[in-house]
Every structure is written in C-alpha cells, then in structure tokens.
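Chemist: this is the structure alone, sequence omitted:
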C-alpha cells in the first residue's frame, strides 16, 4: 500500500515539474522575444539526440560483447556514461543553434533563441524523463492500493512484478521532494548549457562545442557515479541541488543584464 499522503505529494511534485517549463516559457517569451520554433527545436533536439541517438548508441555498446565487457569496470562505465550524454546532447544543441543562425543571422543579436532552445530542451527532458515516468508510478500505486496491480501484469515475469512492488514500497513524501530537486536542477542546467553555448557562438568562439561537451560530461559525473553504485543517491542529488542554485543565480544575473541592454561579461 502507498499512503494517501505519499500519493498527494507525488501528484503535487509531478504537477510542479509539468508546469515548470510552460510557466517559464510564458513568462520569458514576451520579454526576450522567444519564437515558438526555438522552443520546438529544443524539444526536437532532446527527443532525437537523447532519446533516439543516445539510446541507440547505448543499445549497440551494451549489446556488443567486447564493449559491454569494458563497461564492467566502474571507472570506464562512469566516463562512458558522462561523455556519451554530453556528446549526444551538445552536438544536437550545437547543430540546432547553427541552423537557427543560418536561417536568421541576426538571431545572434538576441538572447531569446538560447532561452527558447533551453526551455524546449529542458522541458522535453522534464516531461519525458520526469513527468511521464512519475505518472506511471502514481498509476501503479493506485492499482496496488486497489489490489489490481498484479492482474494488470498477469503476463509479465514474476521478477519484473517484484521489482515494481519494491519501487512502490520505497515511495514516500521524501521521494517527491527528491524528484523536484532532480528535475528542477536538470531544467536549470539545460538553460545554463544553452546560454553558455549561445554566448560562445555570439563571440565567434571555435571551442563552443568542445567546451559544452566537456561541461556536460562533468555535470553528468554524479549521476554516472550513482548508476555505477559508487556514491549514494543523496550525495548525487546534493551536488545537483548546489549546481542548480549556482546556475540559476548566474542565469538571473546574466539575463537581467541582457534585458537592461548592458554587456553580459
């Protein structure tokens, strides 16, 4: 059984994360002249490069006896996970921004494209990786409370059903808080990555893609370390909470200067 208080907390957390990119877009769109296509492009980048290309690459690597054998080493697994995530997402972000610039060279004079892409990219991640998954677990919890969960998985292996029950037993109001921290921090970091790459492109930097891949990989290390069971979840989330706060403060300062027409440096 999952308590009513836990279900309410999980539902509230899910609604908060679901609303986060929508509210951010609606609030910032008129101020920074964000075009809808910029947010849509960000959504497409995450869907294609993170959900299709990155997952296909994982499938190939894990399905190959040679490469999967290398990943048994925790250090290799951590480096692989962090680098691949940074490579796929930042190449997608870079290509999207280059496409926008080729279509509208004057876009570099605006700050809206970076925000639009970041909101779309981060919002897609929040919904696909966060909201939809969380809704699934809420539904499972309701079915379990009604005693009909096992009947809905009558054809599933017993091991899979047992794992679902274990996850449901671990749900609590604290889980809802952790969910908000993880997804909100990820959203803020995506805004930060987009702002940084856009600023480097505005400065005609030749190192924008390399810097962003490295930055994304470094930020992904705590998650990779947790997946490799080298650090506890609370430690990884604590890092992301701190990073999220720092990046959020930097973004507020950066875009306040941009809105005031002052140099961003």
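Modeler: Nice, I can see it. Here the structure is a predicted model, which is why all the values come from computation and not from measurement.

Chemist: contacts, neighbours, all on C-alpha from now
Modeler: Will do.

Chemist: list the residues that contact residue 28.
Modeler: Residue 28 makes contacts with residue 34, as judged by Cα atoms under 8 Å, 6 or more residues apart in numbering.

Chemist: try residue 68
Modeler: 61-62.

Chemist: tell me the helix or strand right after the helix or strand where it lies.
Modeler: Here residue 68, judged by DSSP states H and E, is contained in helix 65-70. Downstream of helix 65-70, the next assigned helix or strand under DSSP H and E is helix 74-103.

Chemist: please compare the first structure with the one that follows:
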C-alpha cells in the first residue's frame, strides 16, 4: 500500500521537466538552423536514436539479461555498469557511423550538420527518457493523491505488486527540486551527443576509423561511471553524478573542439566555442 501523497509542487516540477524535455531540443534545433545547419540531420539523429538505442539495443538486453550470465551481470554493479556502457557505446556510436556513411552524405558540405545530428540524437533521447518518465510520474502521482492507484495494483500479478509499489513510493518523498535534475542531466547528455557526433563526423569524412572507436569508448566510460555513482549508495549520489557528468562533458567538448580545429584547419564555430 502506498503511504503519503505527492505534493502539488512536485507535480508542477515534473510538468516543467516534461515540457523542457521537448522545448530544449527544439530551441537547439532553431538555434543551429539560424547558424546555417540543415534540419534533416536533426530528424535523422532522432531516427537513429530510436532504431539503434531504443529498439535494437533493447532487443539485445531482452535476450541477454534473462539468461544465467545476464542475471549474474545484473547482480554485480561493476559488471552491470561496464556491460551497460559498452552496449550504449556500441549501438549508439555505430548508429552514428552508419548514418554519416549513408543518409548524411548529402549534408557533408556543412560541418555544423554534425552538431545538428547530435542535437537530434540527444534531443530524442531527452524526449523519450525524461519526457515519458515525467508524464508517467504525473499520472501516477495524481492516482496516488486521488486514491485510485489501487486500480493499477489490482490489475497486476500478485508477485509484481510489491515491486510496483517500491518503484512509485519515492514519488511521495522526493524533494520537488530533485525532479529538475533531470533537465540538467539531459542538457549535459545532449551536449555529449553533439560532441561525439563531431568526432565520428570527421572520422567518416577523413577515413579515420579510430575516431569512431574513440567515441564508442568515451560513450562506454561515460555511461559506466554514471551508473557506478548512481548505484553506489553514497548520500547525495544524484548530485555527485551531475557534477561528475558536467566535468566529463567539459572534457569531451574540449576534445571535440580540438578535433574540429585540427580537421578543418580553421576556428570552431561560435556554437561550440
């Protein structure tokens, strides 16, 4: 049984986060378009994230994780972090590589299209993860407050009820401001996707496969470190995670900036200065 209710301010913060998950990618799209980027690369980025991460990667997880080896991996935080990081890096960076070698060929005349693609890739992730999560949280919160959450638990198998309650009970205790952390996290994630897109972009343009491998390793390490901190049980882990992510983002953007200057032999555009 759920105890307590969800505060109105918490529900408002969830709504703000959901709106931002859509508004931020669209604002970046408009900004980059103003800077001369084409719109299709943004849409291609969205499609690649959907196909390679949310569909293909999920299929692999659904096949592997229920196996004995998969269950062993899930029960070991370090192994699970490494596995998750490698899978994310493999599928998402491969998706980037495939897109840049095929449908993005016609947009290679403008290097800024690499950033536009990254905005779409990370933007769709923000809408799919933060947006849908917050909308679901709002629905669950309203049902908790109205006392109708029983209609959901009564429809679940008996063995799943406790798990469901354990998942949504925190909605009644989480500080309202904590829901805004998701906005910060998604902004940082979009920034990383734009930076990694620059690496793979120039790797494809200049036939340097090592740039793809580098981006895949960076992505894997980034995700693994994030999971390790989040699952560490350290007090304030959610805030520590954002600080560590921000530091890593600065480093990845700095690297992308250096690659841009080296590969184009010119100053980077204002969008990544």
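Modeler: Perfect, thanks for sending it. Keep in mind it's a predicted model, so treat the numbers as computed, not measured.

Chemist: quick one: TM-score?
Modeler: Their TM-score after superposition, calculated using TM-score structural alignment, normalised by the length of structure 1, is reported as 0.85; 257 aligned residues with a Cα RMSD of 2.7 Å.

Chemist: before we move on, back to that, now the helix holding residue 68 of structure 1: buried residues?
Modeler: residue 68 (16 or more other Cα atoms under 10 Å).

Chemist: distance from it to structure 2 after superposition?
Modeler: The superposed helix 65-70 of structure 1 is, by mean Cα distance after the TM-score superposition for structure 1, a mean 3.2 Å from where its aligned residues fall in structure 2.

Chemist: just how off-centre is that helix within its chain?
Modeler: Relative to the centre of its chain, helix 65-70 of structure 1 is centred 27 Å away, using Cα atoms, centre = their mean, to the nearest Å.

Chemist: could you do stretch 169-186 of structure 1 as well?
Modeler: 14 Å.

Chemist: for stretch 228-244 of structure 1, same thing?
Modeler: On Cα atoms, centre = their mean, the centre of stretch 228-244 of structure 1 falls 15 Å from that of its chain.

Chemist: what does stretch 23-33 of structure 2 give?
Modeler: On Cα atoms, centre = their mean, the centre of stretch 23-33 of structure 2 falls 17 Å from the chain's centre.

Chemist: Provide the aligned range in structure 1 for that stretch.
Modeler: Alignment of stretch 23-33 of structure 2 against structure 1: residues 19-29, by TM-score structural alignment.

Chemist: so the counterpart of residue 50 of structure 1 in structure 2 versus residue 17 of structure 2, what's the distance?
Modeler: In structure 2, residue 50 of structure 1 lines up with residue 53, judged by TM-score structural alignment. Counting by Cα to Cα, to the nearest Å, the gap from residue 53 of structure 2 to residue 17 of structure 2 is 22 Å.

Chemist: tell me the contacts of residue 19 of structure 1?
Modeler: By Cα under 8 Å, 6+ apart, no residues touch residue 19 of structure 1.

Chemist: now it: how far from residue 56 of structure 1?
Modeler: Residue 19 of structure 1 is 30 Å from residue 56 of structure 1, where distance means Cα to Cα.

Chemist: do the same with residue 170 of structure 1
Modeler: Taken as Cα to Cα, the span from residue 170 of structure 1 to residue 56 of structure 1 is 30 Å.

Chemist: more neighbours: these two, which one.
Modeler: When residue 170 of structure 1 and residue 56 are compared for neighbours, residue 56 comes out ahead with 13 against 10, by other Cα atoms under 10 Å.

Chemist: what about the more buried one, which helix or strand?
Modeler: In the assignment (DSSP H and E), residue 56 of structure 1 maps to helix 54-63.

Chemist: now for that helix, which elements pack on it?
Modeler: Using 3 or more Cα pairs under 8 Å, 6 or more residues apart in numbering; DSSP states H and E, the elements in contact with helix 54-63 of structure 1 are helix 65-70, helix 74-103.

Chemist: quick one: the helix or strand that comes right after the longest one to structure 2 mean distance?
Modeler: It stands for helix 74-103 of structure 1. Later in the chain than helix 74-103 of structure 1, the nearest helix or strand by DSSP H and E is helix 112-125. In this overlay with structure 2, the average offset of helix 112-125 of structure 1 from its partner residues is 1.4 Å by mean Cα distance after the TM-score superposition for structure 1.

Chemist: buried ones in helix 112-125 of structure 1?
Modeler: Counting neighbours by 16+ other Cα under 10 Å, one finds that the buried residues in helix 112-125 of structure 1 are 112-125.

Chemist: is residue 253 of structure 2 in contact with residue 193, as I believe?
Modeler: No. The pair residue 253 of structure 2 / residue 193 is not scored as a contact, 9.8 Å apart, by Cα atoms under 8 Å.

Chemist: among the two, which residue is more densely surrounded?
Modeler: Higher neighbour count among residue 253 of structure 2 and residue 193: residue 193, with 32 against 20, using other Cα under 10 Å.

Chemist: show me what that one aligns to in structure 1.
Modeler: For residue 193 of structure 2, the residue aligned by TM-score structural alignment is residue 190.

Chemist: what of residue 238 of structure 2?
Modeler: Residue 238 of structure 2 maps onto residue 233 in structure 1, with residues paired by TM-score structural alignment.

Chemist: residue contacts, the spatially closest residue to its match that is not a sequence neighbour?
Modeler: Excluding its sequence neighbours, the residue lying closest to residue 233 of structure 1 (Cα to Cα, 6 or more residues apart in numbering) is residue 226, at 6.1 Å. For residue 226 of structure 1, the contacting residues are 232-233, 236, by Cα under 8 Å, 6+ apart.

Chemist: among those residues, which lie within helices?
Modeler: Within the contacts of residue 226 of structure 1, residues falling in helices by DSSP state H are 233, 236.

Chemist: which members of the contacts of residue 226 of structure 1 are classed as buried?
Modeler: Buried members of the contacts of residue 226 of structure 1, scored by 16+ other Cα under 10 Å, are residue 236.

Chemist: so can I have JSON lines of the contacts of residue 226 of structure 1 showing distance to residue 212 of structure 1?
Modeler: Shown next, in JSON lines, are these (distance: Cα to Cα, whole Å):
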{"residue": "232", "distance to residue 212 of structure 1": "26"}
{"residue": "233", "distance to residue 212 of structure 1": "25"}
{"residue": "236", "distance to residue 212 of structure 1": "21"}
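
Chemist: let me know the closest of the contacts of residue 226 of structure 1 to residue 7 of structure 1.
Modeler: residue 233 (21.4 Å; Cα to Cα).

Chemist: having no further points to raise, I will conclude here.
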